[in-house]
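[1] Build me a structure from this.
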Amino acid sequence: MNIVNYSLPDELKKRVSESIANLKNTNTVERIWKKDPKLWKENPSEDIELSNRLGWLTLPSENIKRIKEFRDFADELKSDYEYVIVLGMGGSSLAPEVFAKTYGSEKGYPALSILDSTHPAVVKKVLEHEDLNKTLFVVASKSGGTAETMSFYYTIYEALANFLPLPGLQMVVLTDPGSSLEKLAIEKGFRKIFNTPAEVGGRFSALSEYGLVPAAMIGMDLNIFLANANNLADTCSPSFIDENNPGLYLGTLLGEAANTGIDKLTFIASRSIESFPQWAEQLIAESTGKEDKGILPVTDEAFTNLNKYGSDRIFVYLRNDEDDNESLDERVAELKSSGFPVIEIKMKDAYGLAEEFFRWEFATAVSGIILKINPFDQPNVQLAKTLANQSLATYKNTGSLPSEKPDFEESGISVFGTGDTKNLAVTFSRFFASIKSGDFVSLMAFLPYDDRIEAKLRELRTKVLEKYSVTTTSGYGPRFLHSTGQLHKGGPNNGLFIQITDSIKEDIDVPGQNYTFGVLVTAQAQGDMKALLQKERRVLRLHLNKNTLKELDYIISCI
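    Sure, this is the predicted structure:
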């Protein structure tokens, strides 16, 4: 099993020990496994997405019995397809992305990727550059009505129908029993329907069909993977009710650290497993970011001088022994010697991640007990959806999205939310002048996925971090709306948000829906901006009109 070491300040260590003693006295571990909602919320009226969202606890043991079913299906299709693309958002796609990036495909199995961006430039790449005739599409949506997922489906189905008499045969669905998507899959003759457990929320679904079906499709060894996950689940069982329970200890630490202002959970990972923190980001942010509380996961942030880090940091080092970790080991040693709280998780190989999926799920549930919040709902996600739908409705009724007038334009960039300034450098100076201890800056990029764009966003993050000594995060829209978006609006009001959008060069219709992907992604950006403003967050919007890379360079020069 993975080896976990904690390097903690004495005061924090004491708080955790005292808290675990209290949890032991109230039979917390046993009550978790009995799905007792009163651990999180005493009032029965608050048992919404709570006691009926704990099915993930038994997924490892249950799905060990289904390995042959998953493997047989994967072997049945592998000779027919060279590619598998998961169409899904949030918990429906993030675990498959980790599997694809960490394990790749075994010989003879198709390559796996995901589509979770509504930016037409990303959708266009799928339509034009994948061999559609050799591609199996997995339509993944728990509710069966996720707007982005269904838009992908309508578009892909029509593309397949152009050359296939039965396009449904190149589609597999993952959805809850009785959903509208299940009914559609039956009607359209999908190749396979996998019903997913109703008692498992999306972000806790990595060890359900949402993760395991794509995992089987690329030839992952599910025997090893699920055995590792089940071993960790056993150590989180009621047989371990104190500090020897790894999920209980980690969750208590996360909650107590956040209660003392140490709420910036900063991930460092070996190269082979560096995609895992992005899965954990959604799990933790969407679960804890509510009722003005929350733990902010920080992923993919560049290293900087230690004096740029605030006292609100706690670090997690995910170490794969098979990688070259010399530079990371040195960095973590510096963090520990400087007194920062550090959690080190060492695994002998990448299949150790199976333990981490369960460990972090259990820990997140426990942290909710400490923070006195419901970790299984997402009350503020709907606000941005509602406002985006209003923009879409305006478009459908009038043919245009709600008009937006920038405060000023500079070097091809339209700037919104600046007050009375008419200069970008001055705007940034005033915006960042509001930073105080415990704050963070988040880049929200409604831009296409592109290595060059990603490099510019990293450069922008690093410049903000080093100039203002503030925690930074970054996410692509609409992906982050199903992840950190809940924390942005439901967590503490300690974020500064920079939304970055661009002009759509080539748009794509969503068949039968009276809107395009360009309209959809713009409506989603508008909805999120309005939601943040309604929650009285500090927000700037930068719209890139012509040359995305050049204008990102200019933004960086103005910081």
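
[2] going forward, measure contacts between C-alpha atoms and count neighbours the same way
    Noted.

[3] Which residues are in contact with residue 308?
    With contact set as Cα atoms under 8 Å, 6 or more residues apart in numbering, residue 308 has these partners: 465-466, 468-470.

[4] So which of these are in helices?
    Secondary-structure check on the contacts of residue 308 using DSSP state H: residues within helices are 465-466, 468.

[5] Save those as CSV, and put in neighbour count too.
    Listed next are the ones in helices among the contacts of residue 308 as CSV, based on neighbours: other Cα atoms under 10 Å:
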residue, neighbour count
465, 22
466, 17
468, 16
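
[6] Tell me the one among those nearest to residue 549.
    For the ones in helices among the contacts of residue 308, the minimum distance to residue 549 (Cα to Cα) is 20.6 Å, reached by residue 465.

[7] That closest one touches residue 472, doesn't it?
    Yes - with the criterion set as Cα atoms under 8 Å, residue 465 and residue 472 qualify as a contacting pair; they are 6.3 Å apart.

[8] Please enumerate the helices of the stretch 401-550 of the chain.
    Secondary structure of the stretch 401-550 of the chain by DSSP state H, counting those that start in this stretch: the helices cover 424-432, 451-468, 485-490, 517-534, 548-558.

[9] right, I mislabeled it, should have said the stretch 151-300 of the chain
    Listed in chain order, the helices of the stretch 151-300 of the chain (DSSP H, counting those that start in this stretch) span residues 180-188, 209-217, 222-235, 246-259, 276-288.

[10] In the first one, which residues are buried?
    In terms of neighbour count (16 or more other Cα atoms under 10 Å), helix 180-188 has its buried residues at 181-182, 185.

[11] cool, and the last one?
    Counting neighbours by 16+ other Cα under 10 Å, one finds that the buried residues in helix 276-288 are 276-288.

[12] Could you measure from the residue nearest to residue 214 when sequence neighbours are not counted over to residue 512?
    When the adjacent residues along the chain are set aside, residue 214 lies closest to residue 96, with 6.0 Å between them (Cα to Cα, 6 or more residues apart in numbering). Counting by Cα to Cα, to the nearest Å, the gap between residue 96 and residue 512 amounts to 29 Å.

[13] of these two, who's got more company?
    Applying other Cα atoms under 10 Å to residue 96 and residue 512 shows that residue 96 carries more neighbours, namely 25 against 9.

[14] Next, the second sequence, to be compared with the first:
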Amino acid sequence: MVGEELTVTISDEELAAQAAPLVDELVSDQVASKVAAQDPTLWGPDAESEASIRLSWTTLHKSSRPLIGEIEALREELRGEGVDRIVLAGMGGSSLAPEVIAATENVALTVLDTTDPGQVADALAGDLQRTVLVVSSKSGGTVETDSHRRIFAKAFADNGIDAARRIVVVTDPGSPLSELAEKEGYRKVFLADPHVGGRYSALTAFGLVPAGLAGADIARLLDQAAAAAQVLGNDSADNPAVKLAAAWAAAHNAGAEKVVLADTGSGITGFADWAEQLIAESTGKLGTGLLPVAVDGPAAPGFADAGADATPVAIGPVTGAAKVATTGSLGAQFLLWEFATAIAGRLLKINPFDQPDVEAAKKAARSLLDDPSKLTGGETPTTVDDAVEIFAPRELAAARSATVEGGGGRREGVSGDGSLSDVLREFLATAPEGGYLAVQAYLDRLDDASAALLRPELAKRTGLQTTFGWGPRFLHSTGQYHKGGHQNGIFLQITGANEDDLDVPDRPYTLGQLQHAQALGDGQVLTERGRPVLRLHLTDRAAGLAELMRAVQEAE
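    Sure thing, here's the model as predicted:
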């Protein structure tokens, strides 16, 4: 693997000069060693209570060692029964780390962090005789994960398979899922350290169990983290975590509130997606924070042409426009970025261990599910353009009141020719100077993968830093920042019709209804907070995505 040595390089001279006094401050205050010693006072009195139960991640390279034998024993048991297909039901911290570990080690792991019926149906269509489901939830009440559990349990039973023998649970002690697993007699329950928050849990059972069952070498991963821990707890100006945290904070203080992440040959697959949650959920609160923007590579729009409001960070060797670069093995990088994020929280004067704004969208979605009529009634598009129903922000809708028929499809309730490109152009113009665009696709991230091409296209054509998230996956990641961070984002939601839906056993809603409620609920919360939200509903997903891409290209 490239870059086994753990390093952080600040290649931009101006940024290095701005970071230097912060490095000196952190060294003088012995912040790194205090983080390693799990000192909860580092983030102020308001954060002390939460921090006191959220710092065990600093010693996971030691405390997670017993998992190595437990996981290997279960893996051998399952393989002896012909069970070698691992499906993970988990969200956020329960899915992102094992996905990175498995992809980097090139072992097969099917990750379900979606409520899209098509994507879940594809996972069900695999060979269930060879399948074990890992149900992973820290709280034990994650609605997406519970839905997956119910659906798979029924599918196992319908195929004559003992569901209890095919379900493995990862959760916190005493959670509702832990109690259910005991009642149902599930195959194995791994209880994670409750003093580790979800986004810091890469080296707990949440990260290690699914990846280890899939065949990843978790002993090596812990060895890598152990070697890094010896460096990251030192109060030295050369400490990579101190340098990375100081660079982020210095850039933020200078107005660069966005951190653009690109892989430059790290040998790690998908690391930016994991780091995205860690940074966004840890720092995006109290109207401040760092917005991570994961891009395809160092030549991608937003990285190669980053403006003054963004800091390009290379995951791998320094290249091109990168102002900061990190190298190291996967286990070392996990610990480095966790240390750096926690330390940056101190410099930004926020609590890096809470997520005060996440619950709002969940509450709104639950309210809609309690009254399913709200999901199907009263929704009238502002415009319909071929395969795209347009639900424009109130301000745009009010300005577009005429009715026009034109082009090859219906175009109703708008001024001008009512085209999708017109509405997009007007919507994108609502972005404030220095703001950002978030593209949120409540679609199938496998079958509708082309939706991700919208990010670079929009970034290139608008000049805005542009993020892309699959819904509801991003709600457990950047969703906190959207509500709690710098309030200068605009939000493009993309939803799609479902050809086939899936019932959630013993629940009064389908998977498609849950997916729709999550989109509408999050949009409602963002709108209430004064942020523009444009929702585009694709009545035909393939045709709608093609039409949307054309509209983006026309909307300059």
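
[15] Out of the helices of the stretch 151-300 of the first structure, flag the one nearest residue 356 of the first structure.
    Ranking the helices of the stretch 151-300 of the first structure by their distance to residue 356 of the first structure (criterion: Cα to Cα) puts helix 222-235 first, at 7.7 Å.

[16] The closest one vs the second structure, average distance?
    Comparison of helix 222-235 of the first structure with the second structure after fitting gives an average deviation of 1.3 Å (mean Cα distance after the TM-score superposition for the first structure).

[17] any chance of the buried residues of helix 276-288 of the first structure in CSV, with distance to residue 354 of the first structure too?
    Converted to CSV, those look like this (distance: Cα to Cα, whole Å):
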residue, distance to residue 354 of the first structure
276, 11
277, 13
278, 15
279, 12
280, 13
281, 16
282, 17
283, 15
284, 17
285, 20
286, 21
287, 20
288, 22
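
[18] what two of those are the furthest from one another?
    Across those, no pair lies farther apart than 276 and 288, at 18.4 Å, counting by Cα to Cα.

[19] Isn't residue 222 of the first structure up against residue 216?
    Yes - if you go by Cα under 8 Å, residue 222 of the first structure and residue 216 touch, sitting 7.1 Å apart.

[20] burial count for the equivalent of residue 195 of the second structure over in the first structure?
    By TM-score structural alignment, residue 195 of the second structure lines up with residue 199 in the first structure. Counted with other Cα under 10 Å, the burial measure for residue 199 of the first structure works out to 17 neighbours.

[21] State the distance from the residue sitting furthest away from the middle of the first structure to residue 539 of the first structure.
    If you look at how far each residue of the first structure sits from its centre, by Cα atoms, centre = their mean, the farthest one is residue 165, at 36.3 Å. According to Cα to Cα, residue 165 of the first structure and residue 539 of the first structure sit 49 Å apart.

[22] what's the answer for residue 387 of the first structure, then?
    Counting by Cα to Cα, the gap from residue 387 of the first structure to residue 539 of the first structure is 16 Å.

[23] rewinding a little: corresponding residue for the residue nearest to residue 214 of the first structure in the second structure?
    Using TM-score structural alignment as the criterion, the counterpart of residue 96 of the first structure in the second structure is residue 98.

[24] Look up the closest residue to the residue nearest to the spatial centre of the second structure, ignoring the ones flanking it.
    Here the mean C-alpha position of the second structure is nearest to the C-alpha of residue 477 (Cα atoms, centre = their mean), at a distance of 3.5 Å. Beyond its immediate neighbours in the sequence, the residue positioned closest to residue 477 of the second structure (Cα to Cα, 6+ apart) is residue 277, lying 4.1 Å away.

[25] Report the contact partners of the residue opposite residue 524 of the first structure in the second structure once aligned.
    Aligned by TM-score structural alignment, residue 524 of the first structure pairs with residue 518 of the second structure. Contacts of residue 518 of the second structure were listed using Cα under 8 Å, 6+ apart, and they are 361-362, 364-365, 472.

[26] OK, contacts around the counterpart of residue 538 of the first structure in the second structure?
    Structural alignment (TM-score structural alignment) places residue 538 of the first structure against residue 532 in the second structure. In this structure, residue 532 of the second structure makes contact with 393, 427, 430, 489-491, 526, judged by Cα under 8 Å, 6+ apart.

[27] if you set the cut-off to 10 Å instead, what comes out?
    Residues touching residue 532 of the second structure, when contacts are defined by Cα atoms under 10 Å, 6 or more residues apart in numbering, comprise 392-396, 427-428, 430-431, 488-492, 523, 526.

[28] What is the burial count for residue 327 of the first structure?
    Around residue 327 of the first structure there are 9 residues (other Cα under 10 Å).

[29] Now it: which helix or strand?
    Secondary-structure assignment from DSSP states H and E places residue 327 of the first structure in helix 326-337.

[30] Can you name the residues in contact with the following helix or strand past that helix?
    Helices and strands here follow DSSP H and E; after helix 326-337 of the first structure, the next one along the chain is strand 342-347. Defining contact as Cα under 10 Å, 6+ apart, one finds that strand 342-347 of the first structure is touched by 1-9, 250, 253, 265-270, 313-322, 332-333, 335-336, 352-353, 355-356.
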